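Student: Predicted model and sequence follow; I will ask about them next.
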Amino acid sequence: MNRQTQIVKALQTWIEANLHHTLSVNDVAEKSGYSIWHIQRLFRQVTHKGVGEYIRERRLINAATALLTSNASVLSVALQYGYESQHAFTRSFRNYFSQPPGSWRRSGCCTATPLFSVIDPSSG
């Protein structure tokens, strides 16, 4: 594993531990000690995703899991994962999973996009 991959894996671990907070690219860059430009480039080179895209995907995946494993309302899940409204959450959820959160919950699984725990830099 090269140094770049090690840095990105460390940042992924930090992001995962802090998904329940408001996170920005600035926060990730500050944590890394690199400039925003450099960390974006490095992160994309290793994961094939931008930092913001990675954070949004991880929040959506965690929210999808919460919908399947809890009885919390869709609005509660949306707010828990940083969305300001159920409408914004539903729009993002539908764009990613090709179905609204309520349908996802009723189906009990996803046929379009598999869930995964962390985007692995070594698989890209």
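Tutor: Structure's in. What do you need?
Student: C-alpha only now, for contacts and for neighbours.
Tutor: Fine.
Student: Find the residue at the geometric middle of the chain.
Tutor: residue 58 (1.7 Å; CA atoms, centre = their mean).
Student: Against which helices or strands is the helix or strand containing it packed?
Tutor: Element membership for residue 58, per DSSP states H and E: helix 51-69. Other elements packing on helix 51-69 under the criterion 3 or more CA pairs under 8 Å, 6 or more residues apart in numbering; DSSP states H and E are helix 25-32, helix 36-47, helix 74-80, helix 101-107.
Student: Which of the residues in the longest one are classified as buried?
Tutor: This points to helix 36-47. For helix 36-47, burial by neighbour count (16 or more other CA atoms under 10 Å) applies to 36, 39-40, 42-47.
Student: Stretch 76-89 too?
Tutor: Applying 16+ other CA under 10 Å to stretch 76-89 flags 77-78, 81-83, 86, 89 as buried.
Student: Take this one as well and set it beside the first:
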Amino acid sequence: MDTMPLPHYHGEEPSHTKVIRALLDNTDTFTSLADIFRQLGDASRIRIFWLLCHCEECVVNIAAMLNMSSPAVSHHLRTLRDSGLLMTRRDGKEVYYHAADTAQARLLHEMIEQVMDVACPQWRSEAQQVQLIRQIHDYLLTHMEQRITIEELTHLYPINPTTLKEVFKDVYGTSIAAHLKKHRMEKAAQLLRETDLPVAEVARQVGYESQSKFTAAFKEQYGQLPKEYRRP
């Protein structure tokens, strides 16, 4: 069925306008979005959601951190979980809550932190941001055998992905991935010089499950294969 023309005709209707009109007709999507935003229409609920974007906690601890009663916290948690913004994990009799790893939850998390930065410019000073980035940097270097994602870092530390990447580059002059790769190769070179560990084990200790990918990365930085580098 053809789409009805717009009341004010300004020439041939552009193709992108037709696409927009088609998306507008998808009212279910907008209803779902409205429901999600409605869940965050309460300040306490926003605080709980933001907290659980950065850690996993039980009702009792959440209540203590926010100075709220456990029944009040449970009510908000149920609402957030029903909206798909929270996930749960049971350990014995205890239930732990954390933010869902979904596009909607990530978007809302970043939006909340962006608004906090705009509305409260002193919420985190430049010096505090740099200090936090240095903590994240140290954490990454002490866990080089793991492949830690940006999303995982934002759950561990109170910072949004955009700020994390921007401030890290300002402090260290390069991206997180490039900086870590350099340190991984330096540690690998040290292990090759000072130990008799097999190359596969060296690769694993610096975060490479694939020995071939490790070998390629090592040669790119040092111009030699790991076995050639180790050779006396």
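Tutor: Everything's here; your move. Treat the numbers as computed from the prediction; the structure is a model and nothing was measured.
Student: Please work out the TM-score for the two chains.
Tutor: The TM-score (TM-score structural alignment, normalised by the length of structure 1) is 0.74; 107 aligned residues with a CA RMSD of 1.9 Å.
Student: about what we covered before: JSON lines please, covering the buried residues of stretch 76-89 of structure 1 and showing distance to residue 30 of structure 1.
Tutor: Output for the buried residues of stretch 76-89 of structure 1, formatted as JSON lines (distance: CA to CA, whole Å):
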{"residue": "77", "distance to residue 30 of structure 1": "28"}
{"residue": "78", "distance to residue 30 of structure 1": "27"}
{"residue": "81", "distance to residue 30 of structure 1": "22"}
{"residue": "82", "distance to residue 30 of structure 1": "21"}
{"residue": "83", "distance to residue 30 of structure 1": "23"}
{"residue": "86", "distance to residue 30 of structure 1": "31"}
{"residue": "89", "distance to residue 30 of structure 1": "28"}
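Student: What is the nearest of these to residue 9 of structure 1?
Tutor: residue 81 (21.9 Å; CA to CA).
Student: wait, doesn't that closest one sit right on residue 65?
Tutor: No. Residue 81 of structure 1 lies out of contact with residue 65 (CA atoms under 8 Å); the separation is 11.4 Å.
Student: hang on, the earlier thing: what span of structure 2 lines up against the helix holding residue 58 of structure 1?
Tutor: Under TM-score structural alignment, the alignment places helix 51-69 of structure 1 onto residues 176-194 of structure 2.
Student: what does that stretch rub up against?
Tutor: 140-141, 144, 165, 168-169, 172, 197, 199, 202-203, 206-207, 217-218, 221, 226, 229-230 (CA atoms under 8 Å, 6 or more residues apart in numbering).
Student: tell me the average deviation of that stretch from structure 1 after fitting.
Tutor: When structure 1 is overlaid, stretch 176-194 of structure 2 sits 1.5 Å from its aligned residues on average, using mean CA distance after the TM-score superposition for structure 1.
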